[in-house]
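Asker: Any chance you could fold what I've pasted below:
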Amino acid sequence: MEVNLNTISEKEKIKYQGYGVTVSGVVNAQLLAVSRSCHAVRLFDGEVGSCQSLCNKPLNLEALYKWERYDDQLKRMSLETRNSLSSLKLVGNSIWLGKSLSGRNIDLLNTVSFDLRVQDPQVLIENYSALFSKKVLR
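Answerer: So this is what the prediction gives:
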């Protein structure tokens, strides 16, 4: 089972393993959303069924507006707020937050993986070396 390293606890890992479930996770990014239809196919004018190459071309997204629930309208975010947000990447039918899970204990995972599409390779190298030296991501 793929889990979010930000939210899984030792108790949950033990519970899953008791059912024979292997716990894995991507450590250099966080999955935020998945859609049933593929936004990349529409944006790149692709054809469903022969569109696998589009998943290798992440598209950088920038949040410009936020939804004001009580006013029932969109409001433009300030430049300061937009600059404080991490980068978002559209990859196929999913949206990822390209952010290292800094300081997270990877011992909670049976399998660790990196997604090379959503983060700078230098950051990946730093995380990869930390993975084997301290068992904790920096």
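
Asker: C-alpha only now, for contacts and for neighbours.
Answerer: Fine.

Asker: Which strands and helices lie in contact with the longest helix anywhere in the chain?
Answerer: For the chain, the helix with the greatest residue count under DSSP state H is helix 121-133. On a contact count with 3 or more CA pairs under 8 Å, 6 or more residues apart in numbering; DSSP states H and E, helix 121-133 meets no helix or strand.

Asker: count of residues packed around Ser113?
Answerer: Here the count is done by other CA atoms under 10 Å, and Ser113 has 13 residues near it.

Asker: Next: Ser94.
Answerer: Ser94 has 19 neighbours, counted by other CA under 10 Å.

Asker: right, and it touches Ala40 too?
Answerer: No. Counting by CA atoms under 8 Å, Ser94 does not reach Ala40; the two are 9.1 Å apart.

Asker: If you count neighbours, what's buried in the longest helix of the chain?
Answerer: By 16 or more other CA atoms under 10 Å, the buried positions in helix 121-133 come out as 124, 127-128, 131.

Asker: Also this sequence, please, to line up against the first:
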Amino acid sequence: MSIELPKDAEGREIPLDTVALFNRVGNVYSIVRWIFTTDFDLSDGWSNKWRAITDRGFALDPALVYLTTPKTDTWEKLEEDLGRGADALNYEACAYFGKNACSCSSCIADKGETCERVAMRDIADRIRKLRGEYDA
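Answerer: Next comes the predicted model:
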């Protein structure tokens, strides 16, 4: 079996010596190690997948983060993400985060809190950034 390097949300290969990854609004995650999981149970969502482990102990799916700071967030992008969540019949928070179905083990919302709480905090954070409250 050949194991490929992990790929980011834009499909770029992530070198295993990468120590920083970014979420879609530009917040940085400090990466302390990489794990490739193997398992004979192919129904397990963690089987044969890369995970980036942060300094806070979170396991990130590389396909949901960026190797470099992503393009600047816009009000239009926020509206698009909110619209996608509002139009979803189920798993609205998953749709907001750009997921087609609920895949908790690979989602940035899987932090031991409800997905809705993480989504609301993400929305509030994006609004503050778009208003320029974090500019120094």
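
Asker: TM-score of the superposed pair?
Answerer: Their TM-score after superposition, calculated using TM-score structural alignment, normalised by the length of structure 2, is reported as 0.29; 71 aligned residues with a CA RMSD of 5.2 Å.

Asker: related to what we said a few turns ago, format the buried residues of helix 121-133 of structure 1 as TSV; extra columns: distance to Gln30 of structure 1.
Answerer: Shown next, in TSV, are the buried residues of helix 121-133 of structure 1 (distance: CA to CA, whole Å):
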residue	distance to Gln30 of structure 1
Leu124	14
Asn127	15
Tyr128	17
Leu131	17
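
Asker: Among those, which one lies nearest to Tyr65 of structure 1?
Answerer: Of all these, Tyr65 of structure 1 sits closest to Leu124, with 30.0 Å by CA to CA.

Asker: Tell me how far the closest one lies from Val26 of structure 1.
Answerer: Distance, Leu124 of structure 1 to Val26 of structure 1, by CA to CA, to the nearest Å: 11 Å.

Asker: Ok, Lys75 of structure 1 next?
Answerer: Distance from Lys75 of structure 1 to Val26 of structure 1, by CA to CA: 32 Å.

Asker: Compare the two and say which is more crowded by neighbours.
Answerer: Val26 (19 against 12).

Asker: So that one is in contact with Ser113, correct?
Answerer: Yes. In terms of CA under 8 Å, Val26 of structure 1 counts as a neighbour of Ser113; the distance is 4.8 Å.

Asker: mind checking the longest helix of structure 2?
Answerer: In structure 2, assigned by DSSP H, the helix with the most residues is helix 115-130.

Asker: May I ask which helix or strand encompasses Tyr16 of structure 1?
Answerer: helix 10-18 (DSSP states H and E).

Asker: Can you list the helices and strands that whichever helix or strand comes after that helix packs against?
Answerer: Later in the chain than helix 10-18 of structure 1, the nearest helix or strand by DSSP H and E is strand 24-26. Here strand 24-26 of structure 1 touches strand 111-113, going by 3+ CA pairs under 8 Å, 6+ apart.
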